[in-house]
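>>> Could you look at this predicted model? Sequence included:
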Amino acid sequence: MSDASDTFPTPGGQLGGQGLRTQSVHTQLMEAMLHLKQTIEEHLRQQTQRCGQQELALEEQGHSQAAPEQEALLSQLMCQVVSLLQSGAPGLPSSPLDSGGDISAEQQVPDQAVHQLSDLEAAFVTCCLSNRGIDISTLSSSSLQDFRAYLEDKYHKHRNPLGFINLGISENKLCIDLMMERLSRKDMNYIEESLLQYSDLRGQPFLRKEVARFLTYYCKTPSQLEPENVVVLNGCCAVFSALSMVLCDPGEAFLTPTPFYGGFVLTSSLYSKVELIPAHLDSEVMDGKTPPFQLTVGKLEQALLEAQLKGKKVRGLLLINPQNPLGDVYSPDSLKEYLEFAKRYNLHVIIDEIYMLSVFDESTTFHSVLSIKSLPDPDRTHMIWGTSKDFGISGFRFGVLYTHNKEVASAVSSFGYLHSLSGITQYKLCRLLQDREWIDKVYLPTNRSRLRTSHRYVTNKLQALKIPFLKRGSGLYVWISLKKYLNPCTFEEELLLHRRFLDNKLILSRGKSYLCKEPGWFRLNFAERHLQLAMRRFCQTLEEQKQSQVEKLLEDALRE
């Protein structure tokens, strides 16, 4: 899924390296234990209800259906706890739960110590999975649990008015009416024999040709792009995963500024076991000139040096433009600086431009990396784009790679064997991208207008609540600071606030999911049709949080 991973927490030890272990194992363990506690309580509650039932037959039937699911989940959660302990706890007797601090790279458990837990692991882990399978299962279950709850209990005005509203996943729902009308036209309903058969692994030739034209036009490239340099797979994360496989060996790394889109964490670990090394950006303005969370070459240089001192082999730089979750749009000068930095160190540059048509501020201009006339290192520059965000059709599962390096394009196209799109879907996408008149005169103006309206509504609410946020004019989200609602301001408290939102049937993405080094930041998606109700739930949650803090202060005062 291109964006379910926007809410991804990243359990330590599942990502193949220590670059991402800047997160607190304390917080991860706490999250797993909280979920375990809730599941056990639910299991006991159901057992108690069964005991009170009068009809034995119904009791036995209910037990046979529900108990195995509960027991399987308990086993999986215990497996997750064991994995967290293996990944980072500095010895069980002196658990990080006692100190409450983050665990540095130097404190990680050596391999010899991990084997001491094998008996404990064996008590809970089924023999059906390999160690790699256990890692994947643990990461998936923890990262997708909120999204699964949302899918099972979605808000609907009439059918389910108390269901979840998801402001955590980055989906554009503002122009679904336009897309449904366009995709229902007669020109979309076409089937021929070739569409029902295997096709070129790179994507259907007619679609790659149209993608090259589309990107030439909207990226304002200096010359016509070549269809041979286009590879089509089922989503941008699939493209990134394939690039990771062909550009890196297991254990090697990409450098990326944080906070950044957490879906790449899962993507880089599933197949390729590539590490993502963070170049942390600061929210504080140090010199009075540099904007908050500003990416500079100096920060990239520092992160690269620290990685090299730890013996890490960095193979590339991963950038997102417009940036997710910050909303920054890189200037042409900044882009060139990042590309020149990468060339100095022979690094590949992967630039995800999936929000390139979602710049709604008229004073902000997007510049694609493909628009640069003379790239510093064209053979190591690779651009990703898809229709999930700009056109609000994430269910189409469409991602594109454009690279000047034909060797890279050929290698990535091999993944079409596993990650291609159906022929009928490719035909519909081609027809959509061909309709330039509808895109330019109907869809894009309406989409940008609705994004501006929703953004203005949310930011006005945030200003009224005196909640700091980054005011940007691109993307589908706002990066907000809820630090004043955390006491103390820790990732543990951030998690508890996140769960309070869940209690009010509202999902937000917390900063830790984006590897933000500072607790208290959240990403709020405003491209949502039920925004007024969502913001009422948002305000209600914060009021409950403030009341809870007051009650806690009173309790502390009485104890003293």
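That came through, no problem. If you're wondering where the values come from, they're calculated on a predicted model, not measured in any experiment.

>>> only C-alpha atoms for contact and neighbour calcs from this point on.
Noted.

>>> Strands of the stretch 451-560 of the chain, start to end?
477-481, 506-507, 509-510, 521-525 (DSSP state E, counting those that start in this stretch).

>>> now, of those, which is deepest in the fold?
Using mean count of other Cα atoms under 10 Å, the stretch among the strands of the stretch 451-560 of the chain with the largest mean neighbour count is strand 509-510, at a mean of 27.

>>> Tell me the helices and strands packed up against that strand.
helix 491-503, strand 521-525 (3 or more Cα pairs under 8 Å, 6 or more residues apart in numbering; DSSP states H and E).

>>> buried residues in the longest one?
To tie it back to what came earlier, the one meant is helix 491-503. 491, 492, 493, 494, 495, 496, 497, 498, 499, 500, 501, 502 (16 or more other Cα atoms under 10 Å).

>>> Using a markdown table, please lay out the strands of the stretch 451-560 of the chain together with distance to residue 312.
Below are these laid out as a markdown table (distance: least, Cα to Cα, whole Å):
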| stretch | distance to residue 312 |
| --- | --- |
| strand 477-481 | 31 |
| strand 506-507 | 36 |
| strand 509-510 | 28 |
| strand 521-525 | 29 |
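
>>> Quick check: buried residues in stretch 340-350?
By neighbour count with 16+ other Cα under 10 Å, stretch 340-350 contains the buried residues 340, 341, 342, 343, 347, 348, 349, 350.

>>> do the same with stretch 127-146
Buried residues in stretch 127-146, counted by 16+ other Cα under 10 Å: 134, 135, 136, 137, 138, 139, 140, 142, 143, 144, 146.

>>> remind me, longest helix of this protein?
Ranked by number of residues, the top helix in the chain under DSSP state H is helix 56-88.

>>> put this beside the first:
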Amino acid sequence: MSHQPNSLQMKGQGLKTQKPHSQVMELILHLRQIIDEYSRKLKIRHLQEDLEQEKQQRGQDIRDQEAIFVQLLGEVVNLLQAGATSSLEPQLPRLSLDSRGGDGQQAQLPRKPDQLNDQLSDSKTAVVSCDLSNRGIDISASYKSSFKDFIAYIGDKYQEDKNALGFINLGLSENKLCIDLLTERLSQSDMNYIDDDLLQYPDWSGHAFLRKEVARFLTHYCKAPEQLDPENVVVLSGCCAIFSALTLVLCNPGDAFLTITPFYSGFTFTSSLYVNVELIPVYLDSEITGANTQPFQLTVDKLEKALIEAGFKGKKVRGLILINPNNPLGDIYSQDSLKEYLEFAKRNNLHVIIDEIYMGTVFDESIPFHSVLSMESLPDPNRTHVIWGTSKGFGISGFRFGTLYTHNKEVAFAVGAFGFLHGISGITQHKLCRLLQDREWIDNVYLPTNSSRMQEAHKYITNMLKTLKIPFLNRDSGLYIWINLKEYLDPCTFEEEQQLYRRFLDHKLLLAPGKAYKCKEPGWFRITFADKLQRLEVGEWR
């Protein structure tokens, strides 16, 4: 799937009012664009056969693309034949001639010769009578365009001994530094417990024993002024599940949230999955000016301006989204700044969703992290909702655990209902509870080791960037670094950013381009450093 002009992507609704000859012309124009793009890419590919696997695939890619040409020409013939039909509403297949989408992401590599034939058959059926609703078509397109790189990576991961030509993924924010410690701890006997309750339906908000332990854990590590209430805790299958549930219970379709850009791209996909909630960007600039004492600085003035502009456009803004520590910048908000943002929200009757999933990734003890739960008094506690999980700090994203803490019991109750769809298995909840209970292991084994390894990996990557004279934001939190590759774009456009991204893909290296985070300036990338040194070295070479 592609959202770029070189992709044949037209919905039936957009063609309802057009006469058949105009539809034919539109198809021909798209076909002309695709032919030109295909010709250009063939020239480039002659220069990009560095990897053996790329050489093997080139022949199959060309055959695939020729087959798509045949189908496109067939669509033109079909429209000509149906020229007299006034109700012509074709559902055109969304196909791209490039094996990588126009947004710079790589599709899953062909695995068998008949794979494209199946795709064309499905697409042809979609032209006649698509089984998906319009919403289903949009979701499918969004999913494939957002995650096809990840799908390709999952099927072709780099392994030093077994698959040395596989993908090195330095774009995905995963903490792989302490897998050995976690494997050992999760294999101990206290983890292997099963009883009747764990094998049956739990409270949809999560088992009481886990919610109680989450409240105790956050009270301690967030330095809350008083014990947090387990009744205000909701447990679901990941922080995005929590975020999605919050948008559903706080917003009506078409409502909006202010979000600081650049920001976590997963929220873009999640916000449209169940309910149509618009994310209105509050753009931050990299340049230091009189108003910006540091790159990408968030100020209340910028929030006010974005809210006023949204109002002029008739947008109903329901809340503000904050990520602390920030993803992808790595910035940590001071306690004073947090209070200013929360007071802005209160003045304007806005909810605040604050994602603190990177709380456990601050690896410099001299830099304090202030959880919003540590504040003595919140400006508007009933409209302040905190998200946290173990995916980043503890490096167990596969557990699919996210939790909400809110002082608003109505919100907690409403979000808890989504445990019916997005709950976690009882056995997993038991393991998580035992892990969070083991403060001695966390404080004396895991946290010191994780911090030390993060510092080492961060130093390795930053030294490499300095040697290559690549500018970057030097922060001491998060699993990633925000780097500036503008020098390698000529001209400095998002199209060139995508071309550079594809060059990395050609060498089986995944980084995260700034456009995915709604960055207003082309040329920024996020690179994940929380990986084993050996994989970082291979990634550096590529």
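Nice, I can see it. Note that the structure is predicted; figures quoted are calculated from it, not measured.

>>> Now, the buried residues of stretch 340-350 of structure 1 that are in strands?
Of those, the ones assigned to strands by DSSP state E are 348, 349, 350.

>>> Next one: the last one from residue 402 of structure 1, what distance?
Just to be clear, that refers to residue 350 of structure 1. Computed as Cα to Cα, to the nearest Å, the residue 350 of structure 1 to residue 402 of structure 1 distance reads 10 Å.

>>> Quickly list what's touching both of the two.
382, 383, 384 (Cα atoms under 8 Å, 6 or more residues apart in numbering).

>>> Can you tell me which of those residues is nearest residue 11 of structure 1?
residue 384 (26.5 Å; Cα to Cα).

>>> what do we get in structure 2 for the closest one?
When structure 2 is aligned by TM-score structural alignment, the residue opposite residue 384 of structure 1 is residue 387.

>>> Could you pull up the residues touching its match?
Here residue 387 of structure 2 is in contact with 239, 242, 243, 353, 354, 355, 356, 357, 402, 403, 404, 405 (Cα under 8 Å, 6+ apart).

>>> repeat that with 7 Å
239, 354, 355, 356, 357, 403, 404, 405 (Cα atoms under 7 Å, 6 or more residues apart in numbering).

>>> between these, which has the most around it?
Within the contacts of residue 387 of structure 2, neighbour counts (other Cα atoms under 10 Å) peak at residue 404, which reaches 28 neighbours.

>>> Going along the chain, name the strands of the stretch 151-300 of structure 2.
168-169, 233-236, 256-261, 278-283.

>>> which one of those lies closest to residue 439 of structure 2?
Among the strands of the stretch 151-300 of structure 2, if distance is taken as Cα to Cα, the winner is strand 233-236, at 20.0 Å.

>>> Touching the closest one from outside, list them.
With Cα under 7 Å, 6+ apart as the criterion, strand 233-236 of structure 2 contacts 205-206, 211, 215, 242, 401-406, 412, 416, 419, 422-424.

>>> What range does stretch 146-164 of structure 1 cover in structure 2?
Under TM-score structural alignment, the match for stretch 146-164 of structure 1 is residues 149-167.

>>> Which positions in the matching stretch come out as buried?
For stretch 149-167 of structure 2, a neighbour-count test (16+ other Cα under 10 Å) marks 149, 150, 152, 153, 156, 157, 158, 165, 166, 167 as buried.

>>> ditto for stretch 31-47 of structure 2
So for stretch 31-47 of structure 2, counting by 16+ other Cα under 10 Å, buried means 31, 33, 34, 37, 38.

>>> quick one on the thing from earlier: which of the strands of the stretch 151-300 of structure 2 has the highest mean neighbour count?
Highest mean neighbour count among the strands of the stretch 151-300 of structure 2 (mean count of other Cα under 10 Å): strand 233-236, with a mean of 30.

>>> and it, which stretch of structure 1?
Against structure 1, strand 233-236 of structure 2 falls on residues 230-233 (TM-score structural alignment).

>>> The matching stretch vs structure 2, average distance?
Compared with structure 2 after the fit, stretch 230-233 of structure 1 shows a mean deviation of 0.2 Å (mean Cα distance after the TM-score superposition for structure 1).

>>> my read is residue 405 of structure 2 is in a strand, agree?
Yes. Residue 405 of structure 2: assigned to a strand according to DSSP: H, G, I helix; E, B strand; the rest coil.

>>> hey, where'd the helices end up in the stretch 1-150 of structure 1?
If DSSP state H, counting those that start in this stretch is used as the criterion, the helices of the stretch 1-150 of structure 1 fall at 25-52, 56-88, 96-99, 111-114, 118-124, 131-152.

>>> just the stretch 351-500 of structure 2 next, same as before
Counting by DSSP H, counting those that start in this stretch, the helices of the stretch 351-500 of structure 2 are 409-416, 419-422, 426-437, 439-441, 447-467, 494-506.

>>> Check the mean deviation of the shortest one from structure 1.
With mean Cα distance after the TM-score superposition for structure 1, helix 439-441 of structure 2 departs from structure 1 by a mean of 0.4 Å once superposed.

>>> which residues of structure 1 does that helix align to?
Counting by TM-score structural alignment, helix 439-441 of structure 2 pairs with residues 436-438 of structure 1.

>>> Now the matching stretch: buried residues?
Buried, per 16+ other Cα under 10 Å, within stretch 436-438 of structure 1: nothing.

>>> same deal with stretch 251-270 of structure 2?
251, 255-265, 267-268, 270.

>>> wait, which of the residues you listed is closest to residue 395 of structure 2?
When the buried residues of stretch 251-270 of structure 2 are compared for distance to residue 395 of structure 2 (Cα to Cα), residue 264 wins out at 17.7 Å.

>>> what sits against the nearest residue to residue 165 of structure 2 once chain neighbours are set aside?
In space, and not counting its chain neighbours, residue 165 of structure 2 is closest to residue 158: 6.3 Å by Cα to Cα, 6 or more residues apart in numbering. When contacts are counted by Cα under 7 Å, 6+ apart, residue 158 of structure 2 is found next to 164, 165, 166, 167, 168.
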